[in-house]
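Trainee: Got a sequence here, can you model it:
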Amino acid sequence: MVLSRFWLTIFISSILFVVVSLFTGNNHTIDYVLNGKKDDPILISEKYLNQVPVFIKDSIEKAPDQAMVINRDTTNIDTSYVYKNKTIKIYSGVQKADGLLPTCKNTLVDLILPLIAYLAFFCGLMELLIISGASGKLAKILSPVFVKVFPSLPKNHPSISYMTLNFAANFLGLDSAATPFGLKAMESLQELNPEKEKASDAQIMFMCLHASGLTLIATSIIGYRAAANASNPADVMLPCIITSFIGTIAAFLIVGIKQKINFKSASLVAVLMVLIATIVGLLLYVNHLDLIQKNAFTANLSGLILVGIIVFTLLFSFAKEKMFIEAKTTVFEAFVTGANNGIKTGVTIFPYVMGMLVAISLFRNSGLFEIISNWIAFGFSNMGVSKEITDALPVALLRPFSSAGSRGFLIDSMNTFGADSMTGRLSSIFQCSAESTFYVIAVYFGSVNIKNTRYALGTMLLVDLICVITAIFVAHWFF
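Mentor: Purely as a prediction, here's the structure:
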């Protein structure tokens, strides 16, 4: 219900803002909101040749392509004057996101189709793990811990192994694997859900822990920083881990209090200690490596573990081939069956993802997001917050809405202020220590047709805020 109202609010308010801007003269056209593409120049005016200054008119008439670019100043995007069909079109600024129609197309072509491919492959592997009995063994091992975190789960339930693989993939930065495992977990949890259109306690806990974004190897962030010529691209790794870990603990505590979970359980404390020891151990190991070794380690660890999971699944399935025969199938046929289920899941979530991304596209292109973010930055600056922090806030504000959009702000902040500046580093921490909340909710809850997400959205946004505040303190502490 909350998600639906939020979706309607940003959709309707963005449309109204665009229409009002058109009739008040602030916008010359709304076509860019519907058909424009990201980074395209925005048409702000159209005039006849005799209505522009003489020096522009003369320059256009002399130009071979009848176009002219005027540099207004060094801090703003160039203004372009293009003469065509007896009128001069004036462009200034660039579009923040794809328009409504390109977003619909790109959601399918650039997002859903690749996601379906990932789902097909990893759901095929999941089918092998199920039939071979590997997932059941994993669930049995971890059941004592998971039944404390998810009290409504029966002992040794299959969802335990799926959630474990999802958390592990997120932990290692394996996004392509994390989503299929997570969707399989949601489907498994939905089987236990007595109210099929309403999120269960277990689903909310899983979603909030997933969205808290605990990451050990921030491979993509290191890559962006290396491309921006950072002196040490991996220097934000420890701040990212600390920030995301605090976010995960906050998510567990907030949801746990709501669901009245027993935090004094010895198994929970033991797992937490093991997790902390693992993080500290890996950090100590990485810290003694030089720059080249750090880059190699962070680039290869996740890939090697993913390959290891694939190899283990295939070898274990081959060793347990009798179980496939008993199930009247073969290893390959079981893989194909799982892959088909993955494709069906991808088709199911497409409308949910498209609807959310279109609303976000309108929100960004309408100018509302920019106005809100500017006011927030203005409020922080008046509270005495340094400009280095306020310059990084657009990444934090956009991160819950769009990973690609916040990534664009991240790259821009590093190009503008420098990868080794406080703004560049803080932007990197913002990007890696949170999740695209609205996208995740649309994908995961949409995959099982849940319409009432209860308090999941509010909790996830609160955790996002905690991660932002933590990132600021951690960045000041380290840098």
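
Trainee: contacts, neighbours, all on C-alpha from now
Mentor: Will do.

Trainee: ok, longest helix in the chain?
Mentor: helix 331-366 (DSSP state H).

Trainee: Give the closest residue to Glu435 in space, chain neighbours not counted.
Mentor: Nearest residue to Glu435, sequence neighbours excluded (C-alpha to C-alpha, 6 or more residues apart in numbering): Ala211, at 5.3 Å.

Trainee: how near is the one you found to Met356?
Mentor: From Ala211 over to Met356 the distance is 17 Å, taken as C-alpha to C-alpha, to the nearest Å.

Trainee: Phe150 now?
Mentor: In terms of C-alpha to C-alpha, Phe150 sits 29 Å off from Met356.

Trainee: same deal with Val440?
Mentor: Distance from Val440 to Met356, by C-alpha to C-alpha: 10 Å.

Trainee: out of the two, which sits in the busier spot?
Mentor: Met356 (22 against 18; other C-alpha atoms under 10 Å).

Trainee: and this one, so I can compare the two:
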Amino acid sequence: MVLNLVWIAFVLLGLLATAVQVAQGQADAATRVLTGLFDAAKTGFDISLGLVGVMCLWLGLMKIGERAGVIGLFARGMAPFFRRIFPGIPPGHPAGGSIVMNVSANMLGLDNAATPLGLKAMRELQEINPDKAVASDPMIMFLVLNTAGITLIPTSVIAIRQAMAAEQGLAGFNGADIFLPTLLGTFVSFVAGLLAVAWVQRIRLLNWPVAAFFGGFAALMGGLWAWLAPLPAAVMAQRIGLLGSGCILAIVALFVAAGALRRVNVYEAFVDGAKEGFGVAVQIIPYLVAMLVAISVFRHSGCMAWLIDGIAATVRALGLDDRFVPALPVGLMKTLSGSGARGLMVDVLKTYGVDSFQGKLASIIQGSTETTLYVLAVYFGSVNISRTRHALACGLFADAVGLVGAILIGYAFYG
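Mentor: So this is what the prediction gives:
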């Protein structure tokens, strides 16, 4: 419902502004908007087709990892941590494994692939829910962490950046250079969501599994920062890109090697997963085209420029750097719609350049924030939950903290 209102507002406000400009004698305003309309539809289709291969690749690899037992091993490794933050889930219940699978898909940046796994987890959590119309504590914790989940590899964002870099003639461009900033951004959002839900549900986080999780992550990030911070900006970006590429290749090697050792038919498993990936990639075409078309009307009519200029003027009046403002709409839209935010990110990359500060910041925000309202609506709707309790408030709090964190991280790395 909210996304429908946003889409209508973008189109009608843009067309109204265009009509006003034509009435004032700017005859080219209508032509500009119409040209942008068709260009946006073509861009959305081209980008979606470019994602087909990436989604097939990663869902194929996920299927190998699942059949080779790597995902199950990861689940057992995370079990002590999950038991502390999900005290309402009985030990050994299938919901635990589904939650880990969902988290794994989110960590690999497979947003759409994570959805069916999340819906499966919700159905299993509903089985142990004493009141079928009211969201249980484990459901709320799961969804808030899902909306603020850690993204290890922002696959879709990297694929889009690579495709647009080729269009912009950037030879040798490394789309994975946002790996570390995005990981830090998602961790900030994850911590905010976890603390918010734990405070409401009175979950004690002072125990060794939680301390080990946060301590290990903090130590890893601290070590990476100590290594990268002294380097010049250009060298830092190169090292971050190399690190992101190395992690991706290491995961590929791990899954394939584990499959071979476990005598899994790796080729067949990959093909089975890739078939699912093709369907997932094709499903986003109408959503991306729809949002890009609405955004195009809003932008080419001048409304986007007026909005950004207004926010920028306010930021400058406060004495702050306003370079982050063009990327800000990506974070605001991401709460409502992943495809809408993806469209805004593409618009920023196209307008300012893939390798610009604004382009990098928009990519970090897209990769490190989640569609809270969409996730809550779809997941709770799938099990007929009518009372969501504190899920929305905690999710929006995590979103707000994550957006601010992503902007600050963007300045720290690329400012």
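
Trainee: Overlay them and tell me the TM-score.
Mentor: Here the TM-score for the pair of chains, by TM-score structural alignment, normalised by the length of structure 2, is 0.69; 381 aligned residues with a C-alpha RMSD of 4.9 Å.

Trainee: circling back to that earlier point, how far away from the center of its chain is the longest helix of structure 1?
Mentor: How far helix 331-366 of structure 1 lies from its chain's middle: 15 Å, per C-alpha atoms, centre = their mean, to the nearest Å.

Trainee: mean shift of that helix relative to structure 2?
Mentor: Superposed on structure 2, helix 331-366 of structure 1 shows a mean distance to its aligned partners of 3.7 Å (mean C-alpha distance after the TM-score superposition for structure 1).

Trainee: Flag every buried residue along that helix.
Mentor: 331, 334-343, 345-346, 348-366 (16 or more other C-alpha atoms under 10 Å).

Trainee: same deal with stretch 199-207 of structure 2?
Mentor: Buried residues in stretch 199-207 of structure 2, counted by 16+ other C-alpha under 10 Å: Leu205.

Trainee: now swap in stretch 400-412 of structure 1 and tell me
Mentor: 400-403, 405-407, 409-412.

Trainee: I'd like those written out as TSV, with secondary structure added.
Mentor: TSV is the format used below for the buried residues of stretch 400-412 of structure 1 (DSSP: H, G, I helix; E, B strand; the rest coil):
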residue	secondary structure
Pro400	coil
Phe401	coil
Ser402	coil
Ser403	helix
Gly405	helix
Ser406	helix
Arg407	helix
Phe409	helix
Leu410	helix
Ile411	helix
Asp412	helix
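
Trainee: just these now: which is nearest Leu426 of structure 1?
Mentor: Leu410 (9.3 Å; C-alpha to C-alpha).

Trainee: Quick check: closest non-adjacent residue to that closest one.
Mentor: Ser427 (5.6 Å).

Trainee: what helix or strand does the one you found sit in?
Mentor: helix 422-432 (DSSP states H and E).

Trainee: residues in contact with that helix?
Mentor: 213, 215, 218, 221, 236, 239-240, 243-244, 388-389, 391-393, 395-396, 399, 403, 406-407, 410, 413-414, 417-419, 467-468, 471-472, 475, 479 (C-alpha atoms under 8 Å, 6 or more residues apart in numbering).

Trainee: cool, stretch 390-407 of structure 1 as well?
Mentor: 97, 357, 360, 373, 377, 380-381, 409-410, 413, 423-424, 426-427, 430-431, 434-439, 461, 464, 468.

Trainee: residue boundaries of the strands in the stretch 1-150 of structure 2?
Mentor: For the stretch 1-150 of structure 2, applying DSSP state E, counting those that start in this stretch gives no strands.

Trainee: Which residue ranges of it form helices?
Mentor: Under the criterion DSSP state H, counting those that start in this stretch, the stretch 1-150 of structure 2 contains helices at 2-23, 28-68, 70-85, 94-107, 111-127, 137-147.
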